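>>> Provide a 3D model corresponding to the input given below.
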Amino acid sequence: MKPIKLALAVTIALVGIGTPGIKKANASSYTITHTEYYQTRPIYHAANKSQSAYVWNKAHTKKIHNLKNYPNTNWDATAAITLKHNGKSALYYAVIASTPNNKTNVEGYVWHGYLTKGYNKNYAVWNNLALQGFTSTSDYQSYINQSSSQQLTRDVLKLFPNSSLSLSLSNYVENRDMLADDSATFNKSYSNAVIPSKANNYFYHSYKDTRSTTTRLQEIETALNAEGYSATKRASLKGYQIGIYYVDKYYGDTDDTGLGIILAKPTN
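Okay, the predicted model is just below:
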């Protein structure tokens, strides 16, 4: 799955009344009363992998997919749709499937109660995910621990044994321009920021880059030492949080400013 840059726009929260028990319908039975298109697509996964939970066609006349048959899939919501039937309203999401093998030809409407926010938690089958779908630092840590694409991330974190991972700080890595555009917010949340720019250069995969993870790690560690962050100095960074983002392949829409690490002390 290609990483997608985290948009800065805030998605409007929507609330609907669920009616999941509908089994029969015809084209005239359901009326769309409201549609809210998402500027930034929220990511969902099945709330219960073993439960039959149907994806309907847009007319709500035919069940076209069952979430149970897509156990490792993420569902990107393109819109929130309110459908009215027999005087009752229900909130559905217009969704597109995203699979570990990059198949995205499955789409339709699904009742919102069948989905829960965030990535599918079977991170062992997922690689190079964008940060926007992680719901917490512990969720991001699980991905780092399980994904084969995150070996370098795991190795770099070991270079800072007394600093703790932060999803919030990692977002500033993936979206480095936020540091300039939203510096006031950053400075309210963090102090003593460390951005090892030379070391960060080695996180980037250029076109036809064949360096191994071991070689890349050695280059990062050498650069850190040259920038004044020896093993002793790194171990002294107690109370610091570390933000990190890495993809292990070349992607045309990922540049070198969105990869690497930032360390900083949280202000509270």
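>>> drop to CA atoms for contacts and neighbour counts, all remaining ones
Noted.
>>> ranges for the helices of the stretch 101-250 of the chain?
Here the stretch 101-250 of the chain has its helices, by DSSP state H, counting those that start in this stretch, at 137-146, 151-158, 167-174, 177-181, 183-189, 197-200, 213-226, 231-235.
>>> Most tightly packed of the ones you listed?
Among the helices of the stretch 101-250 of the chain, ranked by average contacts under mean count of other CA atoms under 10 Å, first place goes to helix 167-174 (a mean of 23).
>>> Can you lay out the helices of the stretch 101-250 of the chain as a markdown table showing distance to I262?
Compiled in a markdown table, the helices of the stretch 101-250 of the chain are given as follows (distance: least, CA to CA, whole Å):
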| stretch | distance to I262 |
| --- | --- |
| helix 137-146 | 15 |
| helix 151-158 | 11 |
| helix 167-174 | 7 |
| helix 177-181 | 11 |
| helix 183-189 | 12 |
| helix 197-200 | 9 |
| helix 213-226 | 12 |
| helix 231-235 | 13 |
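>>> Following up with a second sequence; could you model it the same way so I can compare the two?
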Amino acid sequence: MIPSSPIKTLQTENGCFHYQDEGIGQALLLIHGSLCDWRYWRWQLPELAKHCRVIVPSLPHYWPYENTQTGFSVYQHARDMHHLLDALNIESAHVLGHSRGGSIAIQMALKHANKVRSLILADPGIRTRQQENHANFKHEALLAIQEGNIDEGLALFIDAVSGPNTWKRMVRWFRQMVRDNASTLVLQQNEPAFYFDDTAFSGLTLPVTLLGGSDSPAPFPAIISRLENILPQAQSHFITPASHGMNLALPHEFNRIVITHVERHQLK
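Here you go, the predicted structure:
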């Protein structure tokens, strides 16, 4: 894919990472999830940039950044996003996080509240202690990758979060992106867990939109349901028919919801 704008780089305490910056107006930061990078948002950047300023980073450790063995956690990546907004002289931004990126977005709102105008959480990957067994697929996927069975391991991971046989149906560019980020599963396996914290989360008073896929597998529907109970101000939307990769399955509907959210919660 040829990017619609030049890829830029930023040096932080956690290394160098790459991002795109396109459009003007309200700032919107898009945070990708596991095994992804800025390419994940290929169907969002051009359309959303017509309505606001869109910042699309590859998190440190993800393609095309050379992998390291330090500084990989939801907490560090939230700090990295804070540094990115600072470096771009953005006072505050709407923050959209998908899957693991949803945890990063919430951590930003908890610890860097002045930088977060609102949250859009798409199937956020927040762990609960009751769902620990569901995370076993990550270990199995990692073992397959370490044994050299890369596509087998990636298929285990992708199918677990998106539904059976999703990997087989994925287009070539998506598979390549996931392969390029396969090594991050080693770091993700060892990162400190980001658990649900009802008390801390209930203290968030900023606007929140929750996005789910109608066919997203466990634990995502339960996560959204729990967030609905904790965050009475949250508005929920379920994109049909779509699973975890809802922004790829139905990009125009996904983008419409995001644009409506940003316009409704403009900075005054």
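>>> Next, the TM-score between them, please.
Their TM-score after superposition, calculated using TM-score structural alignment, normalised by the length of the first structure, is reported as 0.23; 107 aligned residues with a CA RMSD of 6.1 Å.
>>> Hmm, V156 of the first structure is touching L217, no?
Yes: under the criterion of CA atoms under 8 Å, V156 of the first structure lies in contact with L217, with a separation of 7.1 Å.
>>> what's the helix or strand for the nearest residue to P57 of the second structure once chain neighbours are set aside?
By the measure of CA to CA, 6 or more residues apart in numbering, the closest residue to P57 of the second structure outside its immediate chain neighbours is Y19, 3.8 Å from it. Counting by DSSP states H and E, the element that carries Y19 of the second structure is strand 15-22.
>>> That strand packs against which elements?
Contact partners of strand 15-22 of the second structure among helices and strands, from 3 or more CA pairs under 8 Å, 6 or more residues apart in numbering; DSSP states H and E: strand 8-12, strand 53-57.
>>> Turn those into TSV, columns for mean neighbour count and distance to R256 of the second structure.
Below are those laid out as TSV (neighbours: other CA atoms under 10 Å; distance: least, CA to CA, whole Å):
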stretch	mean neighbour count	distance to R256 of the second structure
strand 8-12	14	27
strand 53-57	24	15
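>>> Out of those strands, flag the one nearest R175 of the second structure.
Shortest separation from R175 of the second structure across those is recorded for strand 53-57, at 19.1 Å, computed as CA to CA.
>>> could you check the angle strand 15-22 makes with the closest one?
Strand 53-57 of the second structure and strand 15-22 meet at an angle of 150 degrees, taking axes from the mean of the first three to the mean of the last three CA atoms, to 10 degrees as the criterion.
>>> Strand 53-57 of the second structure: what's the following helix or strand?
Assignment by DSSP H and E places the next element after strand 53-57 of the second structure at helix 74-87.
>>> Could you report the separation of I257 of the second structure from L45 of the second structure?
Between I257 of the second structure and L45 of the second structure the computed distance is 14 Å (CA to CA, to the nearest Å).
>>> Can you pick out the residue with more neighbours from those two?
Between I257 of the second structure and L45, counted using other CA atoms under 10 Å, the more crowded position is L45 (26 against 16).
>>> pretty sure Y19 of the second structure contacts L45?
No: the criterion here is CA under 8 Å, and Y19 of the second structure misses it with L45 at 11.6 Å.
>>> shared neighbours, those two?
Overlap between the neighbourhoods of Y19 of the second structure and L45 consists of V56, taking contacts as CA atoms under 8 Å, 6 or more residues apart in numbering.
>>> Spell out, range by range, the strands that occur in the stretch 101-250 of the second structure.
116-122, 208-213, 235-239 (DSSP state E, counting those that start in this stretch).
>>> Can you add distance to P221 of the second structure and give the ones you listed back as TSV?
Supplementary listing: the strands of the stretch 101-250 of the second structure in TSV, determined by distance: least, CA to CA, whole Å:
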stretch	distance to P221 of the second structure
strand 116-122	11
strand 208-213	7
strand 235-239	10
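>>> Among the ones you listed, show me which one is buried the most.
When you average the neighbours per residue for each of the strands of the stretch 101-250 of the second structure (mean count of other CA under 10 Å), strand 116-122 leads with a mean of 27.
>>> Next, the buried residues of whichever strand or helix holds T82 of the first structure.
Under the criterion DSSP H and E, the helix or strand holding T82 of the first structure is strand 74-85. When neighbours are counted by 16 or more other CA atoms under 10 Å, the buried residues of strand 74-85 of the first structure are found to be N74, W75, D76, A77, T78, A79, A80, I81, T82, L83, K84.
>>> ranges for the helices of the stretch 101-250 of the second structure?
All helices of the stretch 101-250 of the second structure, identified by DSSP H, counting those that start in this stretch, fall at 136-146, 150-162, 166-169, 172-180, 184-189, 198-202, 220-230, 246-249.
>>> Output the contacting helices and strands for the last one.
Of the remaining helices and strands, those touching helix 246-249 of the second structure by 3+ CA pairs under 8 Å, 6+ apart are helix 251-264.
>>> F254 of the second structure reaches I239, doesn't it?
Yes: between F254 of the second structure and I239 a contact is recorded at 7.3 Å, counting by CA under 8 Å.
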